[in-house]
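Next come a sequence and a model predicted from it.
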Amino acid sequence: MRELAGRLALRPTKQRGQNFVTDANTVRRIVAVSGVGPDDVVLEVGPGLGSLTLGLLDVVERVVAVEIDPLLADALPATVASRRPDRAAALTVITGDAMRIEDLPRPWPTAVVANLPYNVSVPVLLHLLATFDSWQHGLVMVQAEVADRLAASPGSKIYGIPSVKMAWYAETTRVGTVPPSVFWPVPNVESGLVAIRRRPIPETTASREQVFRVIDAAFAQRRKMLRSALSGLVGSSAAASAVLQAAGVDPQARGEVLEVTDFARIAEQIFS
């Protein structure tokens, strides 16, 4: 990996969250825990120098890699061709920002497996869930603190906006920790592995955008009771109390104790 980086004159940047996995056993572990197999088309975001890409190509039908850095995107096909020439045709590389990708080549992905950049991991993941509904399962590696938040349950101190919005789309489970020592450059935090399994979105007459507006308002000031936190959406604390009671939610509760289905019922009352 370092030899390849040297040939490319690559200088990893914090701006793009470039920390590359250099340990082969970690790559094998990520691929194994992800549960992908020979029938999967995997969407990988931020393949970097290609260590995880090569590991995925060992077991899946095809990998579609989205890389924002043109230098790395241009180098990846050659890396795969030199290391696994028999699998080179199974790789598609898209140069671009994963947050702006709206279409992908067929066949569409059935899974997402990625080492997501720390600074944009949550918005990227939510964008992929919202935009490409063909993928049903996956595994992402993110900063350990973010992994905990993504998988947090109602009532937890770390349960918040990422937790609830993920629950709109999928069941998430914290399935492992990855030490800083397996990366280059070495980050100053641990990473966490989060397994994702998509499930049907809640049955509701409210739109996703409406439900997410309620979630954002509920957690804008965590210490506030919901009747106060939602007053800006409905005009007053008294109006918010009426909405919450109609939705079957205690007006004195806080957002951190609500399920995603509770937020959906509140949105129905506000926006119907």
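On my side now, so go ahead.

When you work out contacts or count neighbours from here on, use the C-alpha atoms and nothing else.
Noted.

Where do the helices of the chain begin and end?
Ranges of helices within the chain are 2-8, 24-34, 51-57, 70-83, 121-131, 144-150, 161-169, 208-220, 226-229, 231-234, 237-246, 260-271, based on DSSP state H.

Turn these into TSV, including mean neighbour count and distance to Arg16.
Below are those laid out as TSV (neighbours: other Cα atoms under 10 Å; distance: least, Cα to Cα, whole Å):
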stretch	mean neighbour count	distance to Arg16
helix 2-8	11	16
helix 24-34	17	21
helix 51-57	24	17
helix 70-83	16	12
helix 121-131	17	11
helix 144-150	22	17
helix 161-169	22	21
helix 208-220	19	26
helix 226-229	24	34
helix 231-234	16	35
helix 237-246	19	41
helix 260-271	21	31
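
Put this next to the previous one:
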Amino acid sequence: MSTLKRTNNLISKYNLRINKDLGQNFLVDDEVVQRIISEAEVTDRTCVIEIGPGLGTLTFPLVEKCKKIVAIELDKSLSSILLEEIKEDNFVLFNEDILKIDMNKVIMEFDKNDEIIVISNLPYYITTPVIFRLLENNFNIMHYVLMVQKEVGKRLTGKPKTKDYNALSVLMDYKTKTKYAFTVSKNSFKPIPNVESAVIKMKYLPVDLNIKNDEKFLKFISDIFANRRKTLVNNISASYHISKTVLNEYLEKNKYKITVRSEELTLINIANIYKGLFENE
């Protein structure tokens, strides 16, 4: 049965009202489903954490293909439908919020040496908080394959000196190896959203920058991108009350232009500037 037909059947069978407040747009494109599963490198040894399974577009084929799948779904109606429709022993569902659930409880559903991956069609309004949550503690997850808004996908994989490069791009460079896998047309969803989507593949792979205080460094990354129209000096001065004269002298001494903007700097540049200003005292 095609994904579109199954989705329509379930909506009709359970008289389901789509909750737009939860960003519910169900993927109904079989080709995209297969591309996601292929990108995720799912085998019969793979264990999957699926965030936001919705009406099971990915869940149904994953149950047949992987060793075990643990789904996390906030919507009570969708959770009830999935539990009614999927009776396989390798399927577990938590009707909880991904931003609040105890992830240790989720991980305990798997065996110690299981190969665990995360697959998700994220509601766009929680994309960034979810990614931050996943990166807080990786739990030895092999990789993540996430559907996000196209614009966000571009930012997550943005490179210096491009319009897509921002604080999130730097964070991803610092904590992960992330690639933009492919674009997904808005016509691949029901109901049709206003924007296109993208699938990204992310592996937790932190870069050792010899940073003493990671929390302060992450704040620094955010602060220097606070206003893209301002120079690096102006952004740092505004956030840390360091005089522009001192900052200009520091940049010139370290062979940076005093007019440099944050989007021109690589992760290594940013780390070196941060350490020079705050950790080499």
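In hand now; what should we look at? Every value quoted in this text rests on a predicted model; they were computed, and no experiment measured them.

And the TM-score between them?
Scored against TM-score structural alignment, normalised by the length of structure 1, the superposed chains reach a TM-score of 0.88; 266 aligned residues with a Cα RMSD of 2.2 Å.

Throw the helices of structure 1 into CSV and include distance to Asp97 of structure 1, thanks.
Formatted as CSV, the helices of structure 1 follow (distance: least, Cα to Cα, whole Å):
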stretch, distance to Asp97 of structure 1
helix 2-8, 21
helix 24-34, 23
helix 51-57, 18
helix 70-83, 11
helix 121-131, 9
helix 144-150, 21
helix 161-169, 21
helix 208-220, 22
helix 226-229, 34
helix 231-234, 33
helix 237-246, 39
helix 260-271, 29
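
These: which one's closest to Val64 of structure 1?
Nearest to Val64 of structure 1, of all the helices of structure 1, is helix 51-57, at 9.2 Å by Cα to Cα.

Can you give me the stretch of structure 2 that that closest one aligns onto?
Across structure 2, the stretch matching helix 51-57 of structure 1 (TM-score structural alignment) is residues 57-63.

Now check structure 2 for the residue matching Pro162 of structure 1.
Match for Pro162 of structure 1 (TM-score structural alignment): Leu168.

how close does its match get to Glu264 of structure 2?
According to Cα to Cα, to the nearest Å, Leu168 of structure 2 stands 14 Å off from Glu264 of structure 2.

Excluding chain neighbours, what is closest to Leu267 of structure 2?
Leaving out its chain neighbours, the residue that sits closest to Leu267 of structure 2 by Cα to Cα, 6 or more residues apart in numbering is Val170, at 5.9 Å.

and if you look at Leu265 of structure 2?
Leaving aside its sequence neighbours, Leu265 of structure 2 sits nearest to Pro160 (Cα to Cα, 6+ apart; 6.2 Å).

and the gap between the one you found and Thr176 of structure 2?
16 Å.

doesn't Tyr204 make contact with Tyr174 of structure 2?
No: using Cα atoms under 8 Å, Tyr174 of structure 2 is not in contact with Tyr204; the gap is 9.5 Å.

if I pick the match of Pro162 of structure 1, what's in contact with it?
Contact analysis of Leu168 of structure 2 by Cα atoms under 8 Å, 6 or more residues apart in numbering lists Arg155, Leu156.

Which residue of structure 1 sits opposite Asn272 of structure 2 in the alignment?
Structural correspondence for Asn272 of structure 2 with respect to structure 1 (TM-score structural alignment): Arg265.

Contacts only, for its match.
So Arg265 of structure 1 contacts Thr204, Ala247 (Cα under 8 Å, 6+ apart).

what about it, distance to Gln143 of structure 1?
Arg265 of structure 1 is 32 Å from Gln143 of structure 1, by Cα to Cα.

Over to Gly248 of structure 1?
According to Cα to Cα, Gly248 of structure 1 stands 36 Å off from Gln143 of structure 1.

for Ala130 of structure 1, same thing?
According to Cα to Cα, Ala130 of structure 1 and Gln143 of structure 1 sit 22 Å apart.

do Val178 of structure 1 as well
Distance of Val178 of structure 1 to Gln143 of structure 1, given as Cα to Cα: 9 Å.

if we can go back for a sec, if I look at the match of Pro162 of structure 1, how far off is Leu251 of structure 2?
Separation of Leu168 of structure 2 from Leu251 of structure 2 (Cα to Cα): 24 Å.

same check, this time on Pro191 of structure 2
Going from Pro191 of structure 2 to Leu251 of structure 2 by Cα to Cα gives 51 Å.

Good, wrapping up.
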